[in-house]
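S.K.: Fold the following for me, if possible:
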Amino acid sequence: MANIQKCGQHVQLAKPLVRAYLLGYLSSTSPRIITVLIALARREISPVVALHRLFQVLRQAAALNRFPAFCGVLIGGSTLLQLPLKRIFIALNQILRRKAWSIDQVLIERLARFLAALISASISFSLLNSGPAHRAELPSTTSAKKTLISDPNKKPSPFEEPPETPAHSNAPKPATLPASAFAGRTMDLTLFAVIRALDVLISGMWARTASRKTRFTTAISRSTPPILFCFSAATIMHAWFYTPSRLPPTYNRWISTAAELDHRLLLALRHARYGTFIYGKDTGMAPLLASMCKDYGLPEEWGDPAITIPVPCELVHQGSGKSCEMHALARFWRGWAFAAKMYAPIQLLMLIR
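M.R.: This next block holds a predicted model:
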């Protein structure tokens, strides 16, 4: 009977670790598995290739330097380490009592909880950063460096990425900036944790100070989150358009997938910001949008900024028509459908839970 009770206690202690690992494993593998299954359903890949990719997804996620292990060590360690740490503190407390010192029981529990979380977080972050960071994960200014290092006065060609600093700017050129990877692989997690912590602190302070609800305080409470979201989204989108190396690669890929924007339009915007795409002047940029016109069945002269001012709406709409209103509605629908595919299952799971 005693053995059964001990086993039950061990199972209860292991539950947080197992639950955290499984949730991390599912969150890491589910999107990639769904992507493979969709590609298989569309017959873009063969069943053999699909099985190979699924095996790779499952095997890579099970590595020690991946997110599931990070979750398991962080949550499980912060739970399992509390018991031995409490015993150590209780033993120390007994020694201190002999010398007329003592530690409060509540303080012992808080110290044990804090140290358990600190130790497990240190180990889990070390594990996550132990694997080599892929080159694709690091911000890169390779194209800008090539342009500036070979000849500082040479302008980029139409199909090259221009430097992210405008030609007329006094800011340091990208070639002079260090490209060290100081952030490691945990920048997204760090930013998420910091933002959530600030949210909790500010919300708690606001709840204590706003003892009486008025129309003004209610309006601030309701409007602050969407306003902050709008400012954040504007900053992120500006970076995506003009300084993509400042965003995590996952952000760039996700926004590019959702936008479904021809990369040549992005290049034209970046060249315009850099100063090599100018209306009314022949700067050698005509082939960039002219190739786009050819692909979408439009007159090639529409892509020449020296001849056509401004770029016609049909070209910006990627050949989908002249009406900006209809194009905006179509883009809104595609964006909504893209977001619904991603977030609707999560919301359903939350409702079911």
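S.K.: Please count neighbours and contacts with C-alpha atoms only from this point.
M.R.: Noted.
S.K.: Please name the residues that touch residue 335.
M.R.: Contact partners of residue 335, counting by Cα atoms under 8 Å, 6 or more residues apart in numbering, are 258-259.
S.K.: let me fix that: residue 95
M.R.: With Cα under 8 Å, 6+ apart, residue 95 has no contacts at all.
S.K.: name the element it belongs to?
M.R.: helix 82-97 (DSSP states H and E).
S.K.: Could you list the buried residues of that helix?
M.R.: 82, 85-86, 89-90, 93 (16 or more other Cα atoms under 10 Å).
S.K.: right, and the secondary structure at residue 201 would be what?
M.R.: helix (DSSP: H, G, I helix; E, B strand; the rest coil).
S.K.: all helices of the stretch 101-250 of the chain, in order?
M.R.: Along the stretch 101-250 of the chain, counting by DSSP state H, counting those that start in this stretch, helices occupy 105-128, 142-150, 187-209, 215-242, 249-259.
S.K.: Let me know which of those is the nearest to residue 290.
M.R.: helix 215-242 (20.7 Å; Cα to Cα).
S.K.: this one next, for a side-by-side:
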Amino acid sequence: MTMSMTASPTSPRSRSLGQGLPLVLRPVLRAYFLGYASSTAPRVLTLLLLHLSRRRKNIIDEKPEDCFLPSLLRILRGGVELQRFPTFCAALVGGSTLLEAHTTAEIVRTSRYVSFKNSTVKVGYLLHISQYIITKSNILRLARWLSTFIAAWYSLRLLQSKKSEAFIDHVSYATPNGVALRPIQFAGRTMDLTLFAITRAVDVLVGELWAQRRARRVASGRWTKFEELASTLSDSSIFASSCALIMWAWIYTPDRLPRSYNKWIKSAAAVDQRLLLALRRMRFGEIKYGLETGQAHVLQGMCKDYNLPLDYGDPVKSIPYPCEVVHMGVGKSCEKHALSRWGNSFLWAFSTYLPLNLILTLRNPSKKRFKQTLESSARSSAFLGTFIALYYYGICLARTRIGPRILGTSTPRCQQIDGGICIGSGCVLCGWSVLIETAGRRKELGLFVAPRALATLFPRRYLLENQCRETIAFAFSTAVVFTCVGERPERVRGLFGKLLRGVLV
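M.R.: All right, here's what the predicted structure looks like:
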């Protein structure tokens, strides 16, 4: 959505911005323009929607600094600060291209002739003698990789140098004059960016190795249907496994997800927070079936609100909790609850996707594009509705349909099911709703959620002394991706690959 509101880096308008600059400097301008647009446009749009909402509700700002125009100017000025994302993009792309251009020029200049024992010998002969162990193309490839590695290192360090209060703790310690506070700075502000780079580098390397393997086996006639199925389902598998990690973290460790992402999942799931609290306490042993732990009030409040017997929320009297509590007033049937979830989620998503897609269609309206917009919005809404329905139905399958038949109905088994197995079942099922989407969308969605899934496996804050490891991982991964854009641009998949080719090529 952000990119649709700005000029594409491959469009004539964006390219014309750098026509007056030397060829080697044009990627810098395109990178800065793209970084500025992607970092400021979402914030401007959010501010605009909030302002319109407040105007509709006749809410008048009491403080001048909360007015629309000053806030807009703060956002626009903030984007041009040195330690922000646009400068990072320009430093990364500009540094890699300029270093590569300089290194390439040196290689071309010195590769024409080499002085050897007072005689001038063409390098080509030396390469031929060494049987092309060191070829000019490999040297250029190494130069590109090293140039990007250096640029990525220093550009990420630029972002990391900006201090944030969210990554500073104050620890008290005793002094001769009393107790004082000592600030301790943590790292991790750029973790999401690093994981994105790692995901893309792994996708490039694994994709290239798999393509080579496929070519060899097809040529030898040994390519099997199982391997073809694995290729077809690879993006869906990435999405499903990533969503399983994300949804598990959303239930039990929500602090491992970005705040905005956590908030969006909460809006889409439309779940009573008391139910989430009960599931977490069941997982960590604060609520135990058959044992009075003083936690009955957590779900009994829900039961009262949804006109259910209060005993349904008592872990001593209800072993396990009836699924009606999970259904939140829809009824006893798990299937009816799943269908209800699907319908509500579809309408919620359709009311969001359709207006946004229609805005894009207005740029070049036609009957065919309008029909495609409706189909695309309906497909994406069905995907999200199925995702949510499968998640909740997976929980019910483990709690009442399949779990008790396999594990039994004893109190310890009920504790085990509600302590994690039911959530795991929903997490495993929900991501396969991506099969509703087209192959292109499955690819984009898989690459979108994979870094967020990896983030659930790492702390969002860590000791500053270990920041060098993250910087090395980012620089190495970025160098792999940029080198691949130069050598095999089609290997960097999806919209990101198109954007990167538009900036670099």
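S.K.: circling back to that earlier point, need the helices of the stretch 101-250 of structure 1 in a markdown table (columns: distance to residue 9 of structure 1 and mean neighbour count).
M.R.: Formatted as a markdown table, these follow (distance: least, Cα to Cα, whole Å; neighbours: other Cα atoms under 10 Å):
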| stretch | distance to residue 9 of structure 1 | mean neighbour count |
| --- | --- | --- |
| helix 105-128 | 19 | 17 |
| helix 142-150 | 55 | 16 |
| helix 187-209 | 31 | 12 |
| helix 215-242 | 43 | 13 |
| helix 249-259 | 41 | 14 |
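S.K.: So which of those helices is nearest residue 279 of structure 1?
M.R.: Among the helices of the stretch 101-250 of structure 1, the nearest to residue 279 of structure 1 by Cα to Cα is helix 215-242 (18.9 Å).
S.K.: follow-up on the earlier one: give me the mean deviation of the helix holding residue 95 of structure 1 from structure 2.
M.R.: Averaged over the aligned pairs, helix 82-97 of structure 1 sits 4.9 Å from structure 2 after superposition, using mean Cα distance after the TM-score superposition for structure 1.
S.K.: How far does that helix sit from its chain's centre?
M.R.: Helix 82-97 of structure 1 has its C-alpha centroid displaced from the chain centroid by 42 Å (Cα atoms, centre = their mean, to the nearest Å).
S.K.: Now do the contacts for the residue mapped onto residue 225 of structure 1 from structure 2.
M.R.: Correspondence of residue 225 of structure 1 to structure 2, assessed by TM-score structural alignment: residue 235. Going by Cα under 8 Å, 6+ apart, residue 235 of structure 2 touches 442-443, 446.
S.K.: Which residues are in contact with residue 167 of structure 2?
M.R.: With contact set as Cα under 8 Å, 6+ apart, residue 167 of structure 2 has these partners: 185-189, 461.
S.K.: Of those residues, just the buried ones, PyMOL syntax please.
M.R.: Buried members of those, defined by 16+ other Cα under 10 Å, are picked up in PyMOL with:
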select buried, resi 185+186+187+188+189+461
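S.K.: Among the contacts of residue 167 of structure 2, name the ones in strands.
M.R.: 185-187 (DSSP state E).
S.K.: coming back round to it: would you mind giving the contacts of residue 167 of structure 2 as JSON lines with distance to residue 137 of structure 2 added?
M.R.: Below are the contacts of residue 167 of structure 2 laid out as JSON lines (distance: Cα to Cα, whole Å):
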{"residue": "185", "distance to residue 137 of structure 2": "44"}
{"residue": "186", "distance to residue 137 of structure 2": "42"}
{"residue": "187", "distance to residue 137 of structure 2": "38"}
{"residue": "188", "distance to residue 137 of structure 2": "37"}
{"residue": "189", "distance to residue 137 of structure 2": "37"}
{"residue": "461", "distance to residue 137 of structure 2": "41"}
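S.K.: Thanks again, I'm all set now.
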